[in-house]
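Undergrad: Need a 3D model of the sequence below.
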Amino acid sequence: MSSSKFPDKAADLSSPAAIPPRERIVSSAADLFRKFGIRGIGVDAIAEAAQTNKMTLYRKFGSKDELLCATLRQVTQRAGAIWDELERDFAGDAAAQLKRWVEFQVDRLEQEPGGCDLANAAVELRDSDHPAHAVVQEFKNSQRNRLAAVCEAAGSSNPELLADTLSLLLEGARVSVQTSGPEGSSRRFRESCEATIAAFSTK
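TA: Below is the predicted model:
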């Protein structure tokens, strides 16, 4: 008899147990943090959901805070991939990249009614010295800077201000979805962005 705690699942490469423990822990923690909040879930529940134990969890991550930062970095990797997609699909056409960025964010608003995981974490963790805040701030700033670069390449009259305005529209739309639902002000996100981009156009 196999000594594995999950012999049947481990034999199935499509089962969660076939995924390396670190990946299972990060994925399970991200789902639970999203569903119950960071303060609302403990490491015991995370370990159980990841089909592992606390000893393994703490061996992979020194603390719950470290695990949280790992889940947020996973989110940044997925969200940051949009820029690779834009450059690949619309090489040399910054205006098309900017238009696709808006469409991408519209899709995310519809698919992620719970809002941005990073922004939610920053709001829940009021202590500005928490290590997660550094992860959130670095990502948000890098996204804004990438957006400003696209705005500049697209010929905006004031790319820095346009990038900041679009970023504010996005963050506001995410909050609106949570407070007012999809029929609230967030439904105007696309046209608000289009009007703003047009206002900064030099053509």
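
Undergrad: going forward, measure contacts between C-alpha atoms and count neighbours the same way
TA: Will do.

Undergrad: Break down the chain into its helices, ranges please.
TA: Secondary structure of the chain (DSSP state H): helices located at 7-11, 21-36, 43-49, 54-60, 64-89, 94-111, 117-124, 131-153, 159-180, 189-199.

Undergrad: which residues does the residue nearest the centre of the chain contact?
TA: When C-alpha atoms, centre = their mean is applied to the chain, the residue found nearest the centroid is residue 75 (4.1 Å). By C-alpha atoms under 8 Å, 6 or more residues apart in numbering, the contact set of residue 75 is 117-118.

Undergrad: From residue 151, how far out is it?
TA: 24 Å (C-alpha to C-alpha, to the nearest Å).

Undergrad: Kindly report the same for residue 45.
TA: In terms of C-alpha to C-alpha, residue 45 sits 44 Å off from residue 151.

Undergrad: between these two, which one's more packed in?
TA: Taking other C-alpha atoms under 10 Å, residue 45 and residue 151 do not tie; residue 151 has more neighbours (25 against 15).

Undergrad: Give the closest residue to that one in space, chain neighbours not counted.
TA: residue 159 (5.0 Å; C-alpha to C-alpha, 6 or more residues apart in numbering).

Undergrad: That neighbour: how many residues sit nearby?
TA: When neighbours are counted by other C-alpha under 10 Å, residue 159 comes out with 22.

Undergrad: Second chain to compare with the first, below:
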Amino acid sequence: MSTTPAPSTRDRILDAATELFYAHGIRAVSADKIIERAGITKVTFYRHFRTKDTLVVAYLERQAARERGLLDELRASAGDDGALRRFAATVGTEACKPGFRGCSFINAAAEYAEPGSEVRKVVAEHRTWYRQTFAAMASGLGVADAEQAAEELMMLRDGAMLSGYLDDPDHVGSALERAIFAVIDASQAASSPA
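TA: Take a look at the predicted model:
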């Protein structure tokens, strides 16, 4: 009989923060609300996270690791073409879930206007990783100017996340897939000799 180990106190704090930050916004959620949701004391909270901003950074780093793991797994199992298709479908599926509020990183950047803040640094690092990954995928699909294609794919991803939150999410995945492959196909055609 296998049992799943109980989450660590740090993970319980991060779980509570993730749920509350995503549902209500980072600035609207106090440390006290997180402490209450996690069922811990203030001393325990501050032993793990000396400030709320430290917790926000950990929350975003954890979310970044999840997103990176998902896309890396898709690439390993389906190749770049299949991974882009599955990525679009995943964004569409997420956008249709109750409580979807768009991209955690875009939301955090909107709440932390200071470009030099630790929160914005984590956001910038994650966005850089996405661009580099999209460039590698585009290059693998024969796109000569992979960096330009990556910028366009990043804009499409951002737009899909916002559209899924603000508009009817039912068609986000299929629209994102069509747009991604319009960029890839146009870039492949532009790089082919006439």
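
Undergrad: returning to what we had before: the residue nearest to residue 151 of structure 1 pairs with which position in structure 2?
TA: Mapped onto structure 2 by TM-score structural alignment, residue 159 of structure 1 lines up with residue 146.

Undergrad: contacting residues around that match?
TA: 134-136, 138-139.

Undergrad: okay if I get those residues as a markdown table plus distance to residue 124 of structure 2?
TA: As requested, the contacts of residue 146 of structure 2 are exported to a markdown table (distance: C-alpha to C-alpha, whole Å):
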| residue | distance to residue 124 of structure 2 |
| --- | --- |
| 134 | 15 |
| 135 | 16 |
| 136 | 18 |
| 138 | 21 |
| 139 | 22 |
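
Undergrad: Looking at those, state which has the most neighbours.
TA: Neighbour-wise, the contacts of residue 146 of structure 2 (other C-alpha under 10 Å) top out at residue 138, 26 neighbours.

Undergrad: Return the distance of it relative to residue 186 of structure 2.
TA: With C-alpha to C-alpha as the criterion, residue 138 of structure 2 and residue 186 of structure 2 are 12 Å apart.

Undergrad: Kindly report the same for residue 142 of structure 2.
TA: For residue 142 of structure 2, the distance to residue 186 of structure 2 - C-alpha to C-alpha - is 11 Å.

Undergrad: Compare these two (neighbour count), which wins?
TA: Neighbour count, other C-alpha under 10 Å: between residue 142 of structure 2 and residue 186, residue 142 has more, with 16 against 12.

Undergrad: Please name the nearest non-neighbouring residue to that one.
TA: Closest to residue 142 of structure 2 by C-alpha to C-alpha, 6+ apart is residue 188, at 6.1 Å.

Undergrad: residues contacting the counterpart of that neighbour in structure 1?
TA: Under the alignment (TM-score structural alignment), residue 188 of structure 2 pairs with residue 201 of structure 1. Residues near residue 201 of structure 1 by C-alpha under 8 Å, 6+ apart: 155-157.

Undergrad: ok, back up a step: take the contacts of residue 146 of structure 2 and map them onto structure 1. Which survive?
TA: Among the contacts of residue 146 of structure 2, the contacts conserved in structure 1 (both residues aligned by TM-score structural alignment, their matches' C-alpha atoms under 8 Å) are 135-136, 138-139.

Undergrad: Need the residues you listed in JSON lines (columns: distance to residue 54 of structure 2).
TA: Shown next, in JSON lines, are those (distance: C-alpha to C-alpha, whole Å):
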{"residue": "135", "distance to residue 54 of structure 2": "31"}
{"residue": "136", "distance to residue 54 of structure 2": "32"}
{"residue": "138", "distance to residue 54 of structure 2": "35"}
{"residue": "139", "distance to residue 54 of structure 2": "36"}
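
Undergrad: Quick one: map residue 90 of structure 2 onto structure 1.
TA: Per TM-score structural alignment, residue 90 of structure 2 is aligned with residue 104.

Undergrad: Measure how buried residue 83 of structure 1 is and give me the count.
TA: For residue 83 of structure 1, the neighbour count with other C-alpha under 10 Å is 16.
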